[in-house]
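*Asks:* 3D model of this:
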Amino acid sequence: MTKLSVNINKIATLRNARGGNVPDLLKAAKDIQGFGAQGITIHPRPDERHIRYQDARDLKSVVYTEYNIEGNPEKQFVDLVLEVKPDQVTLVPDAVDAITSNSGWDTIKHKDFLVDVIAEFKRNGIRTSIFVDPVIEMIDGAAETGADRIELYTESFATEYANGNEQSVIVYAAAAKRAGELHIGVNAGHDLSLDNLKFFKQNVPNLLEVSIGHALISEALYLGLENVVSMYLHRLK
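*Replies:* Model prediction:
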């Protein structure tokens, strides 16, 4: 079964809007795991507009499933990950002022940089994943960096699927198949939702994990957090 890792950035955004500690991020992480999710994902950014660096530290003692920290491997982020030592680090090439992640790595152009960063994480026992577009050349490049996994950037699939274009999943299936041939694990994330997840899962091979935040938390406003986590798990079976 593909694992569900819930990105809790949006819970931190809501907390930060009023100051204080409501909603309680650590309690939310505990509850989400208790509802059946197999992982917690966070994506701290330098301005700490949602997840704070201290949150990353505090969550270490709370996450008993899989702890995944995403981000651009600048020095401050690298230092944080090496301090916290999550189960997995996902490297995302987002700009400092990015609202959200909007592209995958050029694993050929940035190969040398990625090789060095990934080697440092792996020396510290941290599984590494690279955020990539569903392009075969980028998958081949990821294999040469020493990464354990890729995370397929799924925004274009979600957009096309919502417009009725089910064929948009074909390039993702091909990318995942190629990753399997190269013995790289496959994760996926970005704009996956209750509407499109089951179709994506059914058509993309070797899918180990999905990381979902914005849609899941938004859907939970109407359907309840425990119910929504259960609905996602059902779609992944």
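
*Asks:* can we go C-alpha only for contacts and neighbour counts from here?
*Replies:* Noted.

*Asks:* can you tell me how far residue 78 is from residue 70?
*Replies:* As defined by Cα to Cα, to the nearest Å, residue 78 lies at a distance of 10 Å from residue 70.

*Asks:* more neighbours: which of these two?
*Replies:* Of the pair residue 78 and residue 70, residue 70 is the one with more neighbours under other Cα atoms under 10 Å, namely 22 against 17.

*Asks:* what's downstream of the host helix or strand of that one, the next helix or strand?
*Replies:* Residue 70 is located in strand 66-71, with elements delineated by DSSP states H and E. Using DSSP H and E, the helix or strand that follows strand 66-71 in sequence is helix 75-84.

*Asks:* run this one through as well so I can compare:
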Amino acid sequence: MKIDFSGKTVVVTGAGHGFGRAISLAFAERGAHVWACDLNARGLSETKSLCKGACETRTLDIADRAAVGDLIAEAAKGRAVDILVNNAGGVRGQVGRPLEEISESDWHSIFDANVTGAFYCIQAVAPGMKQARFGRIINISSRAGLEISLTGIQAYASAKAAQIGLTRQLAHELGPWGITVNNVAPGFVRSNPTTEKQWQSYGEEGQRRLVESIALKRLGAPDDIAHAVMFFASDFAGWITGQVLSVDGGK
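*Replies:* Take a look at the predicted model:
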């Protein structure tokens, strides 16, 4: 299966490390013009270097609707963004705590990062995609949106479930214009400082139990997630929309 994105404009959020960086590099290697966005300016600089001139980078807070609109307009340059990958999200530095201890700002900050920001990005690319009668939108959720979160963070599990619901709803709304909307739900991957800290917190026995719970008996890598995104973004997935693909080694 040869997948090529020559001539395509791709926007990837949360591209400063981990999944977002792997996704950006995978698109760049396949000929796309990538716009890699993140709040992490240092990480973006590393991503840009690894892309070897095939990507633009911009610092972006996806919870800022106006800033999102400006970025999409810049990337589109009078035409449409062909592919959007909503990868930004995460737990915003939070850890699992009893629900009575969760503040309003704690709750909303995770929803802003994982749901509201994705909605703003889709809202911004939709007019151009409709005009072009083509688009690929891929949201990155988590197994936490399908069952429970290993982090124990209530807002994270809820936000990822909401993002999956948004995926399914928008697949039906945007389908008449040839726009597909799909979702990749990664299992646990040591992909960034937050997941590395989580992994270390399990200790040797907890790590062993986690790996043993996976059918393939090993952890995945960021490239495994990127490869799923490549499929959804490609012509091979032209009649697939509203779907959630678990990339987790088997449960």
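
*Asks:* any chance you could compute the TM-score here?
*Replies:* The TM-score (TM-score structural alignment, normalised by the length of the first structure) is 0.37; 149 aligned residues with a Cα RMSD of 5.8 Å.

*Asks:* residues near residue 114 of the first structure, how many?
*Replies:* Neighbour count for residue 114 of the first structure, taken as other Cα under 10 Å: 22.

*Asks:* same thing with the one 3 residues further on?
*Replies:* The local packing of residue 117 of the first structure (other Cα under 10 Å) involves 18 other residues.

*Asks:* does it belong to a helix, a strand or coil?
*Replies:* helix (DSSP: H, G, I helix; E, B strand; the rest coil).

*Asks:* okay, strands next: where are they in the first structure?
*Replies:* With DSSP state E, the ranges of strands along the first structure come out as 3-7, 39-42, 66-71, 88-91, 127-132, 149-153, 185-189, 207-212.

*Asks:* let me know the helix or strand that residue 120 of the second structure is in.
*Replies:* When secondary structure is defined by DSSP H and E, residue 120 of the second structure falls within helix 117-132.

*Asks:* so what touches the helix or strand just after that helix?
*Replies:* In the C-terminal direction, the helix or strand that comes right after helix 117-132 of the second structure (DSSP H and E) is strand 135-140. Residues external to strand 135-140 of the second structure that are found in contact with it (Cα atoms under 8 Å, 6 or more residues apart in numbering): 81-88, 118, 122, 129, 163, 167, 178-186, 229, 232-233.

*Asks:* give the other helices and strands that the strand holding residue 70 of the first structure contacts.
*Replies:* Packed against strand 66-71 of the first structure by the contact rule (3 or more Cα pairs under 8 Å, 6 or more residues apart in numbering; DSSP states H and E) you find strand 39-42, strand 88-91.

*Asks:* contacts for the last one?
*Replies:* Translated: strand 88-91 of the first structure. With contacts defined as Cα under 8 Å, 6+ apart, strand 88-91 of the first structure is touched by 66-73, 81, 126-131, 151.

*Asks:* filter those residues down to the buried ones.
*Replies:* The neighbour-count test (16 or more other Cα atoms under 10 Å) applied to the contacts of strand 88-91 of the first structure identifies 66-73, 81, 126-131, 151 as buried.

*Asks:* so which of these comes closest to residue 141 of the first structure?
*Replies:* Comparing these against residue 141 of the first structure with Cα to Cα places residue 130 closest, at 10.4 Å.

*Asks:* who's in contact with the closest residue to residue 5 of the first structure other than its chain neighbours?
*Replies:* The spatially closest residue to residue 5 of the first structure, leaving aside those adjacent along the chain, is residue 39, at 4.0 Å (Cα to Cα, 6 or more residues apart in numbering). Applying Cα under 8 Å, 6+ apart, one finds that residue 39 of the first structure lies in contact with 3-6, 33, 63, 65-68.
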